[in-house]
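Participant: Predicted model and sequence follow; I will ask about them next.
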Amino acid sequence: TERTGEGAYTIRYFSPKAEVPFCGHATVATALALAERDGPGELLFATAAGPVPVTVVRDGGELRATLTSV
């Protein structure tokens, strides 16, 4: 994951055999890890499958991430 701007990152995904264009679970995990470090908010991931916006909110002490899968 490489930061390209405020809340914007380029992200790449790899299986054991090759790079893949998108992985929803890895995107959610990355968004939550970044939110734990930087706080909740809007993130935008540039993936090989296209841009993926993710919203992270704090809900009752927990972080929750939502995205629309590509």
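Facilitator: Looks like it came in fine.
Participant: okay, CA-based contacts and neighbour counts for the rest of this
Facilitator: Noted.
Participant: all helices of this protein, in order?
Facilitator: 24-38 (DSSP state H).
Participant: show me where it has strands.
Facilitator: Ranges of strands in the chain, per DSSP state E, are 2-5, 8-10, 13-14, 19-20, 41-47, 50-59, 62-67.
Participant: ranking these by burial, who's on top?
Facilitator: strand 41-47 (a mean of 19; mean count of other Cα atoms under 10 Å).
Participant: which helices and strands does it pack with?
Facilitator: Counting contacts by 3 or more Cα pairs under 8 Å, 6 or more residues apart in numbering; DSSP states H and E, strand 41-47 packs against strand 8-10, strand 50-59.
Participant: hold the first one in mind and look at this next one:
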Amino acid sequence: MTPSQEKKIKRVLLLLLISPFVSGFLTAMIVFTQPDIMMSMGLAGMIGLWMISSIASYKAIKGYIFG
């Protein structure tokens, strides 16, 4: 393995570690600032929101890391 490949693998692992925390934080911010939205969405809506935010944060961090 070349050093550049190792660097990429480390970046991907870092990305996979960070993105759930970022999405969880974003979801928590929405829940605490808009509790009425959370009540109307229910659990399925919260899971959907978390999945969307985790995908979005994954893509954003990936774009930031890989340029």
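Facilitator: Thanks, I have the structure now. This is a predicted model, so every value here is computed, not measured.
Participant: How alike are these chains, TM-score-wise?
Facilitator: In this superposition the chains share a TM-score of 0.32, using TM-score structural alignment, normalised by the length of structure 2; 31 aligned residues with a Cα RMSD of 3.2 Å.
Participant: quick revisit: columns distance to Ala33 of structure 1 on top of the helices and strands packed on strand 41-47 of structure 1, output as a markdown table?
Facilitator: Below are these laid out as a markdown table (distance: least, Cα to Cα, whole Å):
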| stretch | distance to Ala33 of structure 1 |
| --- | --- |
| strand 8-10 | 13 |
| strand 50-59 | 10 |
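Participant: And the ones you listed: which comes nearest Val20 of structure 1?
Facilitator: Of all these, the one in closest proximity to Val20 of structure 1, counting by Cα to Cα, is strand 50-59 (12.3 Å).
Participant: thinking again about what came up before, for Ala65 of structure 1, find the nearest of the helices and strands packed on strand 41-47 of structure 1.
Facilitator: Comparing these against Ala65 of structure 1 with Cα to Cα, the closest turns out to be strand 50-59 (4.3 Å).
Participant: Throw the strands of structure 1 into a markdown table and include distance to Ala29 of structure 1, thanks.
Facilitator: Listed next are the strands of structure 1 as a markdown table, based on distance: least, Cα to Cα, whole Å:
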| stretch | distance to Ala29 of structure 1 |
| --- | --- |
| strand 2-5 | 15 |
| strand 8-10 | 14 |
| strand 13-14 | 12 |
| strand 19-20 | 16 |
| strand 41-47 | 12 |
| strand 50-59 | 11 |
| strand 62-67 | 9 |
